[in-house]
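1. Next one to model:
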Amino acid sequence: MAGTHTITMTVLSARGRETFSTAQLDALEAVAQLHVERVPERLPDADLVALCAGADVVGLSRRATQDVHAGIIAALPRLRGLAIHATGREWVDEEALHDGDILLASLPGYATRVVAEHTLGLLLSMSRRLHLSDRRARGEFGSDISLRGWELHGRTLGIIGMGRIGSEVARLAGAFGMRVVYFDTQAVTTTAAESLPLDAVLATADVVVLACSLQRGRPAWFDADLIARMRPGAVLLNPARPGLVDNGAVLAGVARGHLAGYAVDDSVFDAQQLASVEHGRILQSAHTAWYSDEAIAAGIEAWTQELLALATVLQSRPLPAEAG
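-> Next comes the predicted model:
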């Protein structure tokens, strides 16, 4: 068995070393030669590669790049472990990592609660028109824009994707007296919701929540056909990934009144597009569902632990030049 050897680790984070506590930095420096770089905004590929060259383990967030593609991976021949500060993996070419025998770690559970709570926030905003009420109070428009809403109690919430977040959304929605139904391609054990076929969820739900993952390279699958199958007057909530939904189709669905509204945790429509629909029918929350004090702390700790685990595993693995 090969002996242990020194691991070189490079972490790119928005605040550099200030991202981590002293204890977290000490723990990482105990297992690796650590380099932490402050990267507050997206880097060109060449700059990212230059910062990470020579590293056995790399830690990345989506601040640094939106796409860890095969070209980046090929340009880092020493890379043997990648830890991403994210739940979704669609922005990483996992096939290229597998081909290079590179380990991948992500953070699947650090923001479950806060994203579920944010989803209920989107739901309450759409049902009670809270975003419009604030604008009315600021004098941005007059009484011709209705603030009349509707109650959640007795309504049907349909969840597509009954994983961690979907299950927590179901639990929270139950507290409002909503009937919760769901569709998932996998078997799910839950008492918080009733399993139905996809068409039945779309046809019966007053509100549909997308809580499913996005597959790399797959086009938007929630398209005009699925929107047409939704109950007329329903609301679509997307706290997951904007790439799940055909933006043109959902905008058209809202404009013609088939959908009562669409809320998405990102910024995907510009002012000209929003002008084509009634005020308040589209709500964008600028990718803030995860952004809470608790989730930030939990995410950094989970990221630290994944970096430590990768370094520990790789210390006893032979270097690529030693293989065979």
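2. make it CA atoms for all contacts and neighbour counts henceforth
-> Fine.
3. Now do the closest residue to Ser143 other than its chain neighbours: how many residues are near it, please.
-> Counting by CA to CA, 6 or more residues apart in numbering, Ser143 lies nearest to Arg136, which is 7.9 Å off, once chain neighbours are set aside. The number of residues packed near Arg136 is 16, by other CA atoms under 10 Å.
4. got it, and Arg171?
-> Neighbours of Arg171 using other CA under 10 Å come to 18.
5. does it really touch Val181, like I thought?
-> No. Applying CA atoms under 8 Å, one finds Arg171 not in contact with Val181, separated by 11.5 Å.
6. List the contacts of Ser151.
-> You called it Ser, but residue 151 is Glu. 127-128 (CA atoms under 8 Å, 6 or more residues apart in numbering).
7. that older thread, any idea which element the residue nearest to Ser143 lies in?
-> Arg136 belongs to helix 130-137 when assigned by DSSP states H and E.
8. which residues touch that helix?
-> 124-125, 141-143, 147, 279-280.
9. Setting aside sequence neighbours, what's the nearest residue to Tyr182?
-> Using CA to CA, 6+ apart, the nearest residue to Tyr182 is Ile159, at 4.5 Å.
10. That neighbour: which element?
-> Judged by DSSP H and E, Ile159 forms part of strand 156-160.
11. returning to what we had before: how about JSON lines for the contacts of helix 130-137, with distance to Ile296 added?
-> Converted to JSON lines, those look like this (distance: CA to CA, whole Å):
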{"residue": "Leu124", "distance to Ile296": "24"}
{"residue": "Ser125", "distance to Ile296": "24"}
{"residue": "Phe141", "distance to Ile296": "36"}
{"residue": "Gly142", "distance to Ile296": "39"}
{"residue": "Ser143", "distance to Ile296": "40"}
{"residue": "Leu147", "distance to Ile296": "34"}
{"residue": "His279", "distance to Ile296": "33"}
{"residue": "Gly280", "distance to Ile296": "29"}
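12. let's see this one next to it:
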Amino acid sequence: MKIAFYDAKAYDIAYFDHENEKYGYKLKYFDYHLGPETARLAAGYDAVCAFVNDVIDEPTINALYEAGIRHIALRCAGYNNVDFKTAYGKCHITRVPAYSPYAVAEHAAALMLTLNRKTHRAYIRTRDNNFTINGLMGFDLHGKTAGVVGTGKIGRIFIDICRGFGMNIVAYDPFPAKDTDFEYATLDELFRRSDVISLHCPLTPDTHYIINEESISKMKPGGLILNTSRGALIDTRALIEALKERRIGGAALDVYEEENEYFFEDFSDNIVSDDTLTRLIAFPNVLVTSHQAFFTKEALEQIAAVTLQNIKEFEEGGPLPNEICYNCMKKGTNDCRKDSKRCF
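-> Next up, the predicted model:
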């Protein structure tokens, strides 16, 4: 098998090369994002490996199909960047459904602590020999309420972490987890009661801009918003207006709705032309990290292992347990697999 590997970073290469010792596949690493113009580079390969910020739209899928590609192996859990309707019947799409939920939940907790206690600002001050603490006041997490939107594995681990701080929990999920010992509530009640709101849900039509002008108006003044899921869960312009008007205490974002061009890249010697992102970073009560919540040794090991296993399963012609497709999502069953246990 020859695999065209897009948007490859040094850490991708190290972990995939190590895991590939078991398989002996020929991996060709491109530092380009996958998109309509770069899809032609996949000609002569058997599969492509793509990441969350690659553009897998109709033109890209058609170009890959014309190049002979029948398998797109996502090395991520999220897939809102894929046009599944176009892909159905042409390219099988597999993903890594879970790698390290602890990594993401722990990063969300790190953002919460940093934003609240302003340790990032304190670090910069003391490096300049400024040892004042004016403006660095936070609040006790103990006794406060954490509102958790989405109670999958990551959300539930984050809940456990918050309980370790002595926080109260209120959660929202349209499909509540069974046998839990925390309280579920409506979104409106969660917004009203929470001192910290953390998003742990996928991006769907129902969750797009789940944080918007209306929902922000229902939140506690001074509350914190955390997002380690998908950027478009938050209406960034509404968030900026709320920050300007001091209706919320701050926001910590590991994702951004227009992150594709910037995140994972070095723009330190360039001017960032995205005025919205520049404005966000300028707020003293906003903390932005560049989609690094997943970035642990354990997660990278799991990503490489599952992605290459998905490719092996495709190569062998057997079932694809990690396949996702348009027909599955349309039926809402997540299982339209035929006799071959593939989606088509």
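13. mean deviation of the strand holding Ile159 of the first structure from the second structure?
-> By mean CA distance after the TM-score superposition for the first structure, the fitted strand 156-160 of the first structure averages 0.5 Å away from its aligned residues in the second structure.
14. Can you give me the stretch of the second structure that that strand aligns onto?
-> Under TM-score structural alignment, the match for strand 156-160 of the first structure in the second structure covers residues 145-149.
15. now the matching stretch, how far from the centre of its chain.
-> 18 Å (CA atoms, centre = their mean, to the nearest Å).
16. Please apply the same query to stretch 302-312 of the first structure.
-> Using CA atoms, centre = their mean, the offset of stretch 302-312 of the first structure from its chain centre is 21 Å.
17. Can you check which part of the second structure it sits on?
-> Stretch 302-312 of the first structure maps onto residues 306-316 of the second structure, going by TM-score structural alignment.
18. Show residues contacting that stretch.
-> Against stretch 306-316 of the second structure from outside (CA under 8 Å, 6+ apart): 1, 19-20, 47, 71, 73-75, 94-96, 319-320, 322.
19. Return the residue of the second structure aligned against the residue nearest to Ser143 of the first structure.
-> Checking TM-score structural alignment: Arg136 of the first structure goes with Arg125.
20. how much space between that match and Asp57 of the second structure?
-> 45 Å (CA to CA, to the nearest Å).
21. One more: Asp12 of the second structure?
-> Counting by CA to CA, the gap from Asp12 of the second structure to Asp57 of the second structure is 23 Å.
22. now do Phe191 of the second structure
-> Distance from Phe191 of the second structure to Asp57 of the second structure, by CA to CA: 35 Å.
23. Tell me which of these two has more neighbours.
-> Per other CA under 10 Å, whichever of Phe191 of the second structure and Asp57 has more neighbours is Phe191, with 25 against 19.
24. dump the residue contacts of the more buried one.
-> Counting by CA under 8 Å, 6+ apart, the residues that Phe191 of the second structure touches are 147, 197, 215-216, 218-220.
25. Of these, which is the most crowded?
-> Gly147 leads the contacts of Phe191 of the second structure on contacts (other CA under 10 Å) with 28 neighbours.
26. Break down the stretch 151-300 of the first structure into its helices, ranges please.
-> Chain-ordered helices for the stretch 151-300 of the first structure, with DSSP state H, counting those that start in this stretch as the definition, fall at 164-175, 198-204, 224-229, 247-255, 271-274, 293-315.
27. nearest to Arg89 of the first structure, of those helices?
-> helix 293-315 (14.3 Å; CA to CA).
28. Now the closest one: buried residues?
-> Buried residues in helix 293-315 of the first structure, counted by 16 or more other CA atoms under 10 Å: 295, 298-311, 314-315.
29. Break down the first structure into its strands, ranges please.
-> Along the first structure, counting by DSSP state E, strands occupy 7-13, 32-38, 57-60, 81-84, 103-105, 156-160, 179-183, 194-195, 207-210, 234-238, 259-264, 282-284.
30. which helices and strands sit right next to the first one?
-> Applying 3 or more CA pairs under 8 Å, 6 or more residues apart in numbering; DSSP states H and E, one finds that strand 7-13 of the first structure makes contact with strand 32-38, strand 57-60, helix 293-315.
31. JSON lines for these, including distance to Ile165 of the first structure?
-> Formatted as JSON lines, these follow (distance: least, CA to CA, whole Å):
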{"stretch": "strand 32-38", "distance to Ile165 of the first structure": "30"}
{"stretch": "strand 57-60", "distance to Ile165 of the first structure": "23"}
{"stretch": "helix 293-315", "distance to Ile165 of the first structure": "14"}
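32. Of all these, which one comes closest to Thr191 of the first structure?
-> helix 293-315 (26.5 Å).
33. Closest one to Phe51 of the second structure out of the contacts of Phe191 of the second structure, please.
-> Nearest member of those to Phe51 of the second structure, counting by CA to CA, is Ile197, at 27.3 Å.
34. Give me the mean deviation of the match of stretch 302-312 of the first structure from the first structure.
-> Averaged out, stretch 306-316 of the second structure is 1.7 Å away (mean CA distance after the TM-score superposition for the first structure).
35. The helices and strands packed on strand 7-13 of the first structure: which one's closest to Gly163 of the first structure?
-> helix 293-315 (18.0 Å).
36. got the angle between the closest one and strand 32-38?
-> 140 degrees (axes from the mean of the first three to the mean of the last three CA atoms, to 10 degrees).
37. pretty sure Tyr256 of the second structure contacts Asp235?
-> No. Contact criterion CA under 8 Å: Tyr256 of the second structure and Asp235 do not qualify, at 9.7 Å.
38. These two: which is more packed in?
-> Neighbours were tallied for Tyr256 of the second structure and for Asp235 using other CA under 10 Å; the higher tally belongs to Tyr256 (24 against 17).
39. Now check the first structure for the residue matching Arg163 of the second structure.
-> Using TM-score structural alignment, Arg163 of the second structure pairs with Gly174 in the first structure.
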